[in-house]
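Visitor: Just a sequence and a predicted model for now, questions to come.
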Amino acid sequence: MDRKGSRSSRRRPLKKRPPPNRHQIEQEQVSTSTLAKKLKSGENIDVIVNPSLGYTIINFIDVFSSLSNYVKCKTCGGDVKFGQSSIRGLGFKLVVECASCDSKSINSCPCTDNHSYEINRRLVFSFRMLGIGGQGIKKFCGLMDLPKPGGQTTYDALVKNIHCAASSVCENSMKSAAKEEINLTAEADNIEKPRGLTVSGYATRSKKGLFSLYGVASLIGYHSGKVLDVAVKSAYCNECESMKTKANTAEYEEWNRRHQCDVNHEGSADKMEVDAVREMFSRSQELHDVKYLNYVADGDCKIFKDIAESNPYDESVKKKERIERVPSGKNESLDDLIWQIAPKTNFSNAKINEIAAFVATTIFNDGHRSLLDILRILNVSIGPRTHDMCVEEDVSRVSIGNVD
């Protein structure tokens, strides 16, 4: 055998990948993305309410020090002590120690398929729904004498998980809304399948005026009153800004090679909504296999002009004057939902604004019970209190809507 052949026959042994450290376990994203893909493919993801699940805050040292005075080892009858191990954020293992027997450990909360504590996902998701980010969570945990919630890298990874889950549930919600709109249009026009749909556009920005860095636009079905598509425009990337000082360095080149920039808009803030609506029109056939052939607008509408000039279909889009069937009050509730999750008073990056748009859309279309779907994709167990809260919020929402 020649030298080349002999060399190729001797393969180097594969290096074993080191196991993830305690921080990396909480940063895993595989389980979320797997369930998100299943949902997007049309597979049903059941939301199961676990009646035995519930959380209570206790003083660990006082409670378990007292408990050890009353509890004996089941195996040998000796005294036991309680401790903690594998502490990651608010999750840990409760360790039962006996001087004569092997110690036993119990997870303080359910774990995901990849062994990360679900309480940390629940914590970040819950605070994000209240419009509070990582620094607020850290301050809350400090004031409550709770363990530190984890570093910035862990927080960012958990936000990516929430983004993945919210995106998939939102996409599923908009697909269902489009099907409903198609059926309602066919029924109203007394035809089997409509040539196109009538939609109205709605846009909102993180700040008023010409200096807004982020904008959200949506298209709402005329008959269903539900969001059929949503787009978030970003004129700013936090990572790009922070890495400017390291330009022309090896670190910068490595970062730039793997960086996915948040910027998807160039030009004035006024142009955000125009570009977003044009983008949504251009993808209507890909998303919903339908055309938006009628656009509801007032007077001299620059958005409609842009749609007409872009010519997204093989036939023209017509403008309809604003009509009562698409209520402005409901649009305002969508606006409120978005900025409750990403408050205008705080700086939020593109990913947070997208989460806000996705979650707001699902609540707008399907109610707060859609939050249970997001938690399910996040591999978070759902207890009766979480379920009941979502139901009560929806009842309250319907009551307020009826008063309005």
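Guide: It's in.

Visitor: Every contact and neighbour count from this point should use C-alpha atoms.
Guide: OK.

Visitor: now the strands for the stretch 51-200 of the chain?
Guide: 80-88, 91-98, 104-107, 197-205 (DSSP state E, counting those that start in this stretch).

Visitor: another structure for you, compare them:
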Amino acid sequence: MSNPDVNSRMVLAMRNIGVGHAGMQDFCRTFNMKGLAVNTYTNYVKKLKDTCEAVVKRTPNKAAQHVRSVYEVKFPELKDQRIIDVAVTYDGTWHRRGRTSHYGVSVVIDLMTGLAIDFELLSNFCHCCTLAKNTKSQAEFDEWFEEHKNECQANHDGSACSMESKAALILWNRSIDNYGLRYTTVLSDGDAKTK
């Protein structure tokens, strides 16, 4: 594989179906194609991550702006207020059922418009850190981690069960500053860990 567009699409496809680099190598061998070296694969993953994050940073802002405009039309007295109170629904979901998942995402959805205003992805696992811990001494790992920590995927120290509550705290804390929205009424399902 040499075409950068084909490579990035292949990496994205393998990530989407959850098989990663090893699965991509198996796929390429089946079709008698040369795969990507693990470092090249990792570089493509980083590029895709950066692209996705750039899109994600723009999308919630547009949704929040639309939510504000809908509330301002429906309630004209809110037009000049910096902070608008909104009713939302909130829930979290995990990569795996049970309490063993390493990844969880939580979403805040406006009840009036049905738009996802914001979300937070939490992970207590980083594949790069795991590989580095298995191949480096503690001193080498500590030095390596200084360079890696800004890209580390592990952004949660607790269990999968505590992800929903931590994500809620993050989302509620940034709602006013980032969007000028205060989540005052919350509709949740029966298994919510956030109170």
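Guide: Received the coordinates, thanks. The structure presented is a predicted model; accordingly, all values stated were derived computationally and were not measured.

Visitor: which one of the strands of the stretch 51-200 of structure 1 has the most crowded surroundings?
Guide: strand 197-205 (a mean of 22; mean count of other C-alpha atoms under 10 Å).

Visitor: the residue most distant from the middle of structure 2, which is it?
Guide: Here structure 2 reaches farthest from its C-alpha mean at residue 77, the gap being 35.1 Å by C-alpha atoms, centre = their mean.

Visitor: counterpart of that one in structure 1?
Guide: Matched to structure 1 by TM-score structural alignment, residue 77 of structure 2 sits across from residue 191.

Visitor: dump the residue contacts of its match.
Guide: By C-alpha atoms under 8 Å, 6 or more residues apart in numbering, residue 191 of structure 1 lies in contact with nothing.

Visitor: re the thing from before, want to throw the strands of the stretch 51-200 of structure 1 into a markdown table with distance to residue 294 of structure 1?
Guide: Listed next are the strands of the stretch 51-200 of structure 1 as a markdown table, based on distance: least, C-alpha to C-alpha, whole Å:
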| stretch | distance to residue 294 of structure 1 |
| --- | --- |
| strand 80-88 | 53 |
| strand 91-98 | 52 |
| strand 104-107 | 56 |
| strand 197-205 | 4 |
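
Visitor: Indicate which one of these is closest to residue 146 of structure 1.
Guide: strand 91-98 (10.6 Å; C-alpha to C-alpha).

Visitor: relative orientation of the closest one and strand 80-88 in degrees?
Guide: 160 degrees (axes from the mean of the first three to the mean of the last three C-alpha atoms, to 10 degrees).

Visitor: So what's the gap between strand 91-98 of structure 1 and the chain middle?
Guide: Strand 91-98 of structure 1 has its C-alpha centroid displaced from the chain centroid by 32 Å (C-alpha atoms, centre = their mean, to the nearest Å).

Visitor: Which strands or helices does that strand pack on?
Guide: strand 80-88, strand 104-107, helix 118-129 (3 or more C-alpha pairs under 8 Å, 6 or more residues apart in numbering; DSSP states H and E).

Visitor: show me the contacts for the aligned residue in structure 1 for residue 179 of structure 2.
Guide: Aligned by TM-score structural alignment, residue 179 of structure 2 pairs with residue 288 of structure 1. Residue 288 of structure 1 is in contact with 175, 178, 179, counting by C-alpha under 8 Å, 6+ apart.

Visitor: What's the PyMOL line that selects buried ones from the residues you listed?
Guide: The following PyMOL line selects those of those that are buried, judged by 16 or more other C-alpha atoms under 10 Å:
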select buried, resi 175+178+179
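
Visitor: which one of the contacts of residue 288 of structure 1 sits closest to residue 219 of structure 1?
Guide: The closest of the contacts of residue 288 of structure 1, once distances to residue 219 of structure 1 are taken by C-alpha to C-alpha, is residue 178, at 10.6 Å.

Visitor: what do we get in structure 2 for the closest one?
Guide: That one, residue 178 of structure 1, aligns with residue 64 by TM-score structural alignment.

Visitor: how much space is there between its match and residue 76 of structure 2?
Guide: As judged by C-alpha to C-alpha, to the nearest Å, residue 64 of structure 2 and residue 76 of structure 2 stand 17 Å apart.

Visitor: what's the residue closest to the geometric middle of structure 2?
Guide: residue 121 (3.5 Å).

Visitor: How is that residue assigned, secondary-structure-wise?
Guide: strand (DSSP: H, G, I helix; E, B strand; the rest coil).

Visitor: Confirm residue 185 of structure 2 sits in a strand?
Guide: Yes: with three-state DSSP as the criterion, residue 185 of structure 2 is located in a strand.

Visitor: hmm, back to that, which of the contacts of residue 288 of structure 1 are conserved in structure 2?
Guide: Checking these against structure 2 (both residues aligned by TM-score structural alignment, their matches' C-alpha atoms under 8 Å), the contacts still present are 175, 178, 179.
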